[in-house]
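**Q** Everything below, folded, please.
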Amino acid sequence: MAILYKSQDFIHWTMHQDPLYSSSKTEMWVCPDFFPVSINDTNGVDTSIENPSVRHVMKASFNSHDVYIGTYVNEQERFLPDADFTGTSSDLRFDYGKFYASKSFFDSKKNRRILCAWVNESDSMEDDLKKGWSGLQLESGSIFEVSGITASQADIEIMFELPKLEEAEFIDTSLVDPQLICDKQDASVTEKFRPFGLLALATMDLTEQTAIFFRVFRDHKDYKVLMCSDQKRSSLRNELDKTTYGAFVDIDPQREMVSLRTLIDHSIIESFGGKGRSVITTRVYPELAINDEAHLFAFNNGSLSVKVSRLNAWSMNKAQITAGGKTETLSEDFSRKK
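**A** This is a model prediction of the structure:
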């Protein structure tokens, strides 16, 4: 639960008699966050804003995920959720992958809210100690390499156009868990409009690969786009967490292209579907696809063609850290076991 305290001098505090919000379906809440968001603009808003142009977000961390819900009712000092927690990937989340214990603050200079979080490890505690730190037509069944970049540290934007949507498979999205669909129907399971996307941190022979991909379904009224991140073949090592993640992306493929932006930094892959409407972050530890041996591919394993309308890719520079007036370039290889 989240408990509300009030103070007029930031020294003496009074607890409100009722919780701001509580749920019988959760364990202890970690790193709660509470802030307004504009319903008319993409800019962030100051935490103290309270008017009809904003809704409030309450975020709680538990079960290794950050979940956010509902609306704040100022007169009652209560938070009313749009829906209670279900404990499945159908709950609203900032990120549907390895993203936990986030906190945010408002940057008034650029009118944005900045979010910081942990990206959980996927390997063991023993490994932590060793490391020392915790317009192109893509035909059916085709794959091509995105070359000319450093695939182990890259920023990729790709957009897909989908013809013949009426041939998409029917699904009742109100009765399914998107993460379970992604787990059972991974990147190797082919249908007409699935799967298509990227293979990141892959070996040339695809022995190792992390697949970030989409599947398209028909619902009772419209079309549904499912985004998946499949780690099953991410590494030849067996002792790693290779959970597959999934989330529906709130876009209409009849009116807009299906977009994917993926940031790759050695062991972290962060993917934004539908211009950030759904986000999945993962940790992977390839045995072979590291540094210069890592490759990036675009693929379509469906039986229908999809059109790649845009593809931009960049190599990311190494991080520069300034401390004590000195700037150093971070060049240590975090992918390789020490």
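**Q** CA atoms for contacts and neighbours, from now on please.
**A** Will do.
**Q** show me where this protein has helices.
**A** Taking DSSP state H, the helices of the chain run over residues 125-131, 178-184.
**Q** Second input sequence below; structure requested for side-by-side comparison:
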Amino acid sequence: LWCWGDITWGHSVSTDLVNWIQLEPVIEPDNPSDIDGCWTGSATILSGGQPVILYTGGSRDKCQVQNLVHPKNPSDPYLREWTKTGNNPVIQPVVPGLNRSQFRDPTTGWIGPDGLWRIAVGAELKSYTAALLYKSEDFLSWTRVDHPLYSQNLSNIVECNMWECLDFFAVLPGNNTGLDMSAAILRGTKHALKMSVGYFDKYLIGVYDLKRDAFVPDTIVDDCRLWLKIDYGNFYASKSFFDSKKGRRIIWGWSKEADCRSDDVAKGWAGIHTIPRTIWLDSNGKQLLQWPVDEIESLRTNEINHQGLELNKGDMFEINGVDTFQADVEIYFELTSINAAEPFDPSWLLDPEKHCCEAGASVHGGIGPFGLVILASNNMDEHTVVHFRVYKSQQKYMILMCSDLRRSSIRPSP
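**A** Sure thing, here's the model as predicted:
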């Protein structure tokens, strides 16, 4: 759970994505078009380097609209103050069959071959969920395109609901260099459409058909449970951006905390940002890959190195001399044999978290569990286990990575 309150846009600045300076909030609910909260949105750099932000605002009648803000002083390197456009909201939910309370989270804008700006907004309609497509000449006046960027019929989808926090970006198979959306015309370019669904961030890989102005996934899977996930852990509402200075695409998300409401109120926040990651498409063009940004390595000090450790079933090796609350671990496991791998059941793909729970860290299998015990108390009453298992699936092997949180926090009985 998390605490709802006055939903505003906080503001922090950094030169290295590691060390941050917290400034005053920049978008606060003070207009009829956002009085019920300034929700998710995206920044876009217009021609000439002018940044603007499109964000979703909630009104008193539970109607969601899209608003625009721009810097009050573009020469301020910190962009401390932002001004709401006088004609907000710039996009209203005037779409036949649209649920006015399910229309939010505009993407970063991109320019099409016709020179017009485009954005996509998540929406729930009577019979389908969609990434509605809008066009504009000036980023102020928007017109809805008569077809979505992509949509799916809800009646044919298993366990799917509205797509929140949309992200749409270009990727090149096997190339970890990021691409700006203007790269859509490059030969071989693919596109990723990311949506937040349920409790996870999921995505589809496909092509952006410029003639139809539509996203066409490489593979259509009706069952949302089988869609690829950005992260199988506690990771939601992620957003990416193209870092033109270092030629990479960076993504980060929101991780909900498990504190109770009173604890959240006492500390003043509910949820944290994850470490930013570089994200790219694998060489097969089928799956997104990611790795913490290089700048994180600047935090590494007092390295402890162990090599050639041989562990047998039931063995445990303790790493001493590290900060148990903040450690960056690189570990390589070399198995002596994988012949004992158990068969993989494809049904596990429908709910990997459930299988992780059933095949817990204390349940022995053919190969596994093996991994790390972290955040452990001296008597092991409290600990978190990150463990792996290996399964054989047809002509290949599958690796299951789990985190067992059942002993992660011991609270006194009420």
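**Q** sorry, back to before: looking at the helices of the first structure, which one is packed in the most?
**A** Ranked by mean neighbour count under mean count of other CA atoms under 10 Å, the helices of the first structure are led by helix 178-184, which reaches a mean of 18.
**Q** Next, the mean deviation of that one compared to the second structure.
**A** Aligned to the second structure and superposed, helix 178-184 of the first structure gives a mean residue distance of 1.3 Å (mean CA distance after the TM-score superposition for the first structure).
**Q** gap between stretch 251-264 of the second structure and the chain center?
**A** 15 Å (CA atoms, centre = their mean, to the nearest Å).
**Q** which residues of the first structure does it align to?
**A** Mapped onto the first structure using TM-score structural alignment, stretch 251-264 of the second structure covers residues 115-128.
**Q** can you pull the buried residues of that stretch?
**A** Of all the residues in stretch 115-128 of the first structure, those buried under the rule 16 or more other CA atoms under 10 Å are 119-123, 127.
**Q** export those to a markdown table and tack on distance to residue 11 of the first structure?
**A** As requested, these are exported to a markdown table (distance: CA to CA, whole Å):
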| residue | distance to residue 11 of the first structure |
| --- | --- |
| 119 | 34 |
| 120 | 35 |
| 121 | 38 |
| 122 | 42 |
| 123 | 43 |
| 127 | 44 |
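**Q** contacting residues for the residue most central in space within the second structure?
**A** The centre of the second structure sits closest to residue 238, judged by CA atoms, centre = their mean, with a distance of 2.6 Å. By CA atoms under 8 Å, 6 or more residues apart in numbering, the residues touching residue 238 of the second structure are 165, 196, 201, 251-254.
**Q** quick one: it and residue 273 of the second structure, what's the gap?
**A** According to CA to CA, to the nearest Å, residue 238 of the second structure and residue 273 of the second structure sit 9 Å apart.
**Q** that older thread, can you list the helices of the first structure in TSV and add distance to residue 50 of the first structure?
**A** Output for the helices of the first structure, formatted as TSV (distance: least, CA to CA, whole Å):
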stretch	distance to residue 50 of the first structure
helix 125-131	44
helix 178-184	34
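**Q** Compare the ones you listed and give me the one nearest residue 47 of the first structure.
**A** Set against residue 47 of the first structure and scored by CA to CA, the helices of the first structure come closest in helix 178-184, at 32.4 Å.
**Q** Give the aligned range of stretch 132-147 of the second structure in the first structure.
**A** Going by TM-score structural alignment: stretch 132-147 of the second structure matches residues 3-18.
**Q** Show me what counts as buried in the matching stretch.
**A** With the criterion 16+ other CA under 10 Å, stretch 3-18 of the first structure contains no buried residue.
**Q** And stretch 149-165 of the second structure, by the same measure?
**A** Per 16+ other CA under 10 Å, stretch 149-165 of the second structure contains these buried residues: 149-152, 154, 157, 160-165.
**Q** Out of those residues, which two sit at the greatest distance?
**A** Longest span within these, CA to CA: 157 and 165, 19.4 Å.
**Q** Share the number of residues neighbouring residue 168 of the first structure, please.
**A** For residue 168 of the first structure, the neighbour count with other CA atoms under 10 Å is 19.
**Q** Need the counterpart of it in the second structure.
**A** So, by TM-score structural alignment, residue 168 of the first structure is matched to residue 341.
**Q** all strands for the stretch 201-350 of the second structure, in order.
**A** Using DSSP state E, counting those that start in this stretch, the strands of the stretch 201-350 of the second structure run over 214-217, 228-229, 236-243, 248-255, 272-273, 277-281, 288-292, 342-343.
**Q** most tightly surrounded among these?
**A** Of all the strands of the stretch 201-350 of the second structure, as judged by average neighbours under mean count of other CA under 10 Å, the leader is strand 277-281 with a mean of 24.
**Q** what range in the second structure matches stretch 208-227 of the first structure?
**A** Aligned using TM-score structural alignment, stretch 208-227 of the first structure spans residues 382-401 in the second structure.
**Q** Ignore what I typed, I meant stretch 31-41 of the first structure.
**A** Mapped onto the second structure using TM-score structural alignment, stretch 31-41 of the first structure covers residues 165-175.
**Q** thinking again about what came up before, contacting residues for the match of residue 168 of the first structure?
**A** Residue 341 of the second structure neighbours (CA under 8 Å, 6+ apart): 366-367, 390-392.
**Q** neighbours of residue 26 of the second structure, just the number please.
**A** 17.
**Q** quick revisit: include distance to residue 348 of the second structure when you put the contacts of residue 238 of the second structure into TSV, please.
**A** Output for the contacts of residue 238 of the second structure, formatted as TSV (distance: CA to CA, whole Å):
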residue	distance to residue 348 of the second structure
165	27
196	21
201	18
251	27
252	27
253	25
254	26
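**Q** Where in the first structure does stretch 323-332 of the second structure align, residue-wise?
**A** Residue span in the first structure matched to stretch 323-332 of the second structure, by TM-score structural alignment: 150-159.
**Q** If anything else comes up later, I'll come back, but that's it for now.
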